[in-house]
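> okay, sequence plus prediction incoming.
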Amino acid sequence: MSGAVTVDTARPMEHNGIVVELVGDMALFYDRDSRSQFVHEAYALADPGELAAGVALFPFDFGVPHCPLESYAGANVRVRYVIRVTIVRSLMQSVVHEQELWVHVYNKPPAINNSIKMEVGIEESLHIEFEYSSSKYHLRDVIVGKVFFLLVRVPIKFMELALTRSESTGLPQAQAYTDTQTLAKFEIMDGAPVHGESVPVRFFLGGFPLTPTYHEGIKIFSVRYYLNLVLVDATDRRYYKQQEIVLWRRDPRRITRTRTRRTRVRLRPGSPPSSPPPPSESASSGRA
């Protein structure tokens, strides 16, 4: 992370030093005392002295800083990174300017990614089994699965699949707040299924504003994603099953593209291309 600070002054200005900082913090919107800082790096751009009138350029380079969390702006919490420049002055108020950055944190593919198999039903009335090929997906992945109807004695009207995000905020000693948002909802079946029928599911995640899952090592908030499978019968009663999935951000630089191999034929100058061999006698002979 590198850049440059431009200082433009109309007249000479004395200062006690110029400092640039990289700051990462998180805060709850409803609690001002909850702000906590998890990243802070700083170094001096200029020693105390005097800035001449005109434009001065001060380059900086933080290298590869440790940013454990992504930038996030939710319903009740915000995670942000800023570059803060301070021109320190003793007799007058210091000059402070901030520039917010949006940070993405790339993850490695999960070492273990098991499939999901679950059952839901009502005794002697409804028995459904559904499975998904994976439990962890990158943000532009495709959810592939199937729904199996093993017992159907309830007049099903339609079935839908919804993707929801649940954001929980609050310190351990305080009251927690949970905000649930439905990001997408699709009808995957219309009409009554029959015994033994299976319905394929294919859900593309690339078109929705998703973030990675946050729930490990963070005390102030968590963000989780769920798949909700909902069935509605003829009397508008709802039968649903909820399953949590884990989302992670894939590094686009590590995506390998399969290249098609091409065969190149080089001809010598002046030599005609070779003609195909004449067909054999057995191949050219027709029926008598």
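Yes, it's here.
> can we go C-alpha only for contacts and neighbour counts from here?
Will do.
> now the helices for the stretch 151-288 of the chain?
Assigned by DSSP state H, counting those that start in this stretch, the stretch 151-288 of the chain shows helices spanning 281-284.
> so Lys157 sits right up against Gly191, yeah?
Yes. Contact criterion C-alpha atoms under 8 Å: Lys157 and Gly191 qualify, at 5.1 Å.
> tell me which of the two has more neighbours.
Just comparing Lys157 and Gly191: by other C-alpha atoms under 10 Å the higher neighbour count belongs to Lys157, 17 against 12.
> which ones are touching that one?
Contact partners of Lys157, counting by C-alpha atoms under 8 Å, 6 or more residues apart in numbering, are 190-192, 231-234.
> closest one of those residues to Ser284?
Asp190 (58.6 Å; C-alpha to C-alpha).
> tell me how far the closest one lies from Val154.
Plainly put, Asp190 is 14 Å away from Val154 if you go by C-alpha to C-alpha, to the nearest Å.
> of the two, which one has the most company?
Val154 (17 against 11).
> quick one, what contacts the more buried one?
125-126, 233.
> switch these over to TSV; also include neighbour count and distance to Asp31.
As requested, those are arranged in TSV below (neighbours: other C-alpha atoms under 10 Å; distance: C-alpha to C-alpha, whole Å):
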residue	neighbour count	distance to Asp31
Ser125	11	49
Leu126	17	47
Asp233	16	44
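> could the residues you listed go into a markdown table alongside distance to Lys136?
Converted to a markdown table, these look like this (distance: C-alpha to C-alpha, whole Å):
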| residue | distance to Lys136 |
| --- | --- |
| Ser125 | 32 |
| Leu126 | 29 |
| Asp233 | 31 |
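> which ones among these map onto strands?
Among those, the members found in strands (DSSP state E) are 126, 233.
> put this next to the previous one:
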Amino acid sequence: MSFFGFGSGADIDIILDGADSRKQAEIKTEEGRKEKHSLYYDGESVSGKVNVTMKKPGTKLEHQGVKIEFIGQIELYYDRGNHHEFSSIVKELARPGELMQNATYSFEFVQVEKPYESYTGANVKLRYFLRVTLVKRISDLVKERDIIVHTLSTYPEMNNSIKMEVGIEESLHIEFEYNKSKYHLKDVIVGKIYFLLVRIKIKHMELAIIKRETTGSGPNTFNDNETIAKYEIMDGAPVRGESIPIRLFLSGYDLTPTMRDINKKFSVKYYLNLVLVDEEERRYFKQQEIVLWRKGEKVRRQIQQPASVPSTISNVASPEETSPTANDVEK
């Protein structure tokens, strides 16, 4: 291809400002692997440089212009031919001309809106990326670089506990209570289960966190349930009046915030699933939806005392970083 003049002729690299010091975050690929990319939040500017490196110094590369795009995109796996862009900003880096040597172009997308959280699921992917295109007559040169976006939410003001009853007439009657209905991703679920009537032989009881991903609409609606966590909270037959404590730490699991009707394309909801299994392997369960949200991290800063006071340095926790977005949980 290069012999006939159709080769790429140059390499393109996208360098983000502060990439070495910026926090990295992980996200799953469609194949289930984990990738790390630079982490951004809604309203943050995205800036950097684009380097175009000539493969053969001294050669000439004609182009019809160089542009960079900031793109937010949703891809439904059952409709891969259509990419739904909810955010698209284009900036021109160079007008049509010729490249005789390596070139560097600066770019900045100021306070760019990023309303949704990056997500890779069973049937859908939401990604943000930068795309540089060097336009040529026959075959464009294209380079993409992904970033990860997290949406932060404020602490829910109303956070009622969950209290429910479940039972089988004249055979089983239990009450269960969870301390809250909304939890941040590093939170702890605390609860209790009360046995008011037990006339069946229960072998064990388990609690699971279920993630339900819903994509599409109408006849093209797809639901995928994934068990994120499951652990046994009781082994053996309970007696009437017994109380079983629940304490489940969320920080050890791969969770995302609850997502409701994202760009009218998909939703992600979480449920606590309480399951009782009797000695005949019959299963009795009760499911309750919970809301998950991402809490801003505390940022520590150093404050220097005035010169008139003996010099000391103290670490003071600043207010929690919160940036409510369109994906904010219910308050």
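Sure, I can see it. Treat the numbers as computed from the prediction; the structure is a model and nothing was measured.
> could you get me the TM-score between them?
Remark: TM-score between the superposed chains equals 0.83 [TM-score structural alignment, normalised by the length of structure 1]; 254 aligned residues with a C-alpha RMSD of 1.9 Å.
> from the middle of its chain, how far away would stretch 50-63 of structure 2 be?
The chain centroid and the centroid of stretch 50-63 of structure 2 are separated by 38 Å under C-alpha atoms, centre = their mean, to the nearest Å.
> please identify the buried residues of it?
50-54, 61, 63 (16 or more other C-alpha atoms under 10 Å).
> same question for stretch 184-196 of structure 2.
Judged by neighbour count using 16+ other C-alpha under 10 Å, the buried positions of stretch 184-196 of structure 2 are 184-189, 191, 193-196.
> what range does that stretch cover in structure 1?
Mapped onto structure 1 using TM-score structural alignment, stretch 184-196 of structure 2 spans residues 138-150.
> any idea what Gly236 of structure 2 aligns with in structure 1?
In structure 1, the residue matched to Gly236 of structure 2 (TM-score structural alignment) is Gly191.
> list the residues that contact that match.
Counted by C-alpha under 8 Å, 6+ apart, Gly191 of structure 1 has contacts 156-158.
> on that earlier part again, quick check, nearest of the contacts of Val154 of structure 1 to Lys117 of structure 1?
Distances from Lys117 of structure 1 to the contacts of Val154 of structure 1, taken by C-alpha to C-alpha, are shortest for Leu126, at 16.9 Å.
> and the residue in structure 2 that that closest one lines up against, what does it touch?
In structure 2, the residue paired with Leu126 of structure 1 is Leu172, using TM-score structural alignment. By C-alpha under 8 Å, 6+ apart, the residues touching Leu172 of structure 2 are 166, 196-200.
> name the nearest of those residues relative to Arg80 of structure 2.
Val166 (43.0 Å).
> from Asn273 of structure 2, how far out is the closest one?
If you measure Val166 of structure 2 against Asn273 of structure 2 using C-alpha to C-alpha, the figure is 12 Å.
> give me the common contacts of those two.
Common neighbours of Val166 of structure 2 and Asn273 (C-alpha under 8 Å, 6+ apart) are Lys286.
> comparing the two, which residue is more hemmed in?
Each of Val166 of structure 2 and Asn273 has its neighbours counted (other C-alpha under 10 Å); Asn273 has more, 17 against 13.
> not counting its neighbours along the chain, what's nearest the equivalent of that one over in structure 1?
In structure 1, the residue paired with Asn273 of structure 2 is Asn228, using TM-score structural alignment. What sits nearest to Asn228 of structure 1 in space, not counting adjacent residues and going by C-alpha to C-alpha, 6 or more residues apart in numbering, is Gln242, at 4.6 Å.
> that neighbour pairs with which position in structure 2?
Per TM-score structural alignment, Gln242 of structure 1 is aligned with Gln287.
> hang on, that match packs against Asn273?
Yes. Using C-alpha under 8 Å, Gln287 of structure 2 is in contact with Asn273, at 4.4 Å.
> list the contacts of Leu139 of structure 1.
205-206, 210-212, 247-250.
> hmm, I was thinking of Phe86 of structure 2
71-74, 263.
> state the helix or strand in which it lies.
strand 83-94 (DSSP states H and E).
> how about Leu150 of structure 1?
Here Leu150 of structure 1 is assigned to strand 142-152, by DSSP H and E.
> check the offset of that strand from the chain's centre.
Remark: strand 142-152 of structure 1 is offset 26 Å from the chain centroid, using C-alpha atoms, centre = their mean.
> mind listing the strands for the stretch 101-250 of structure 2?
In the stretch 101-250 of structure 2, the strands defined using DSSP state E, counting those that start in this stretch lie at 103-109, 119-120, 124-134, 141-150, 162-168, 172-178, 182-184, 188-198, 202-215, 222-235, 243-249.
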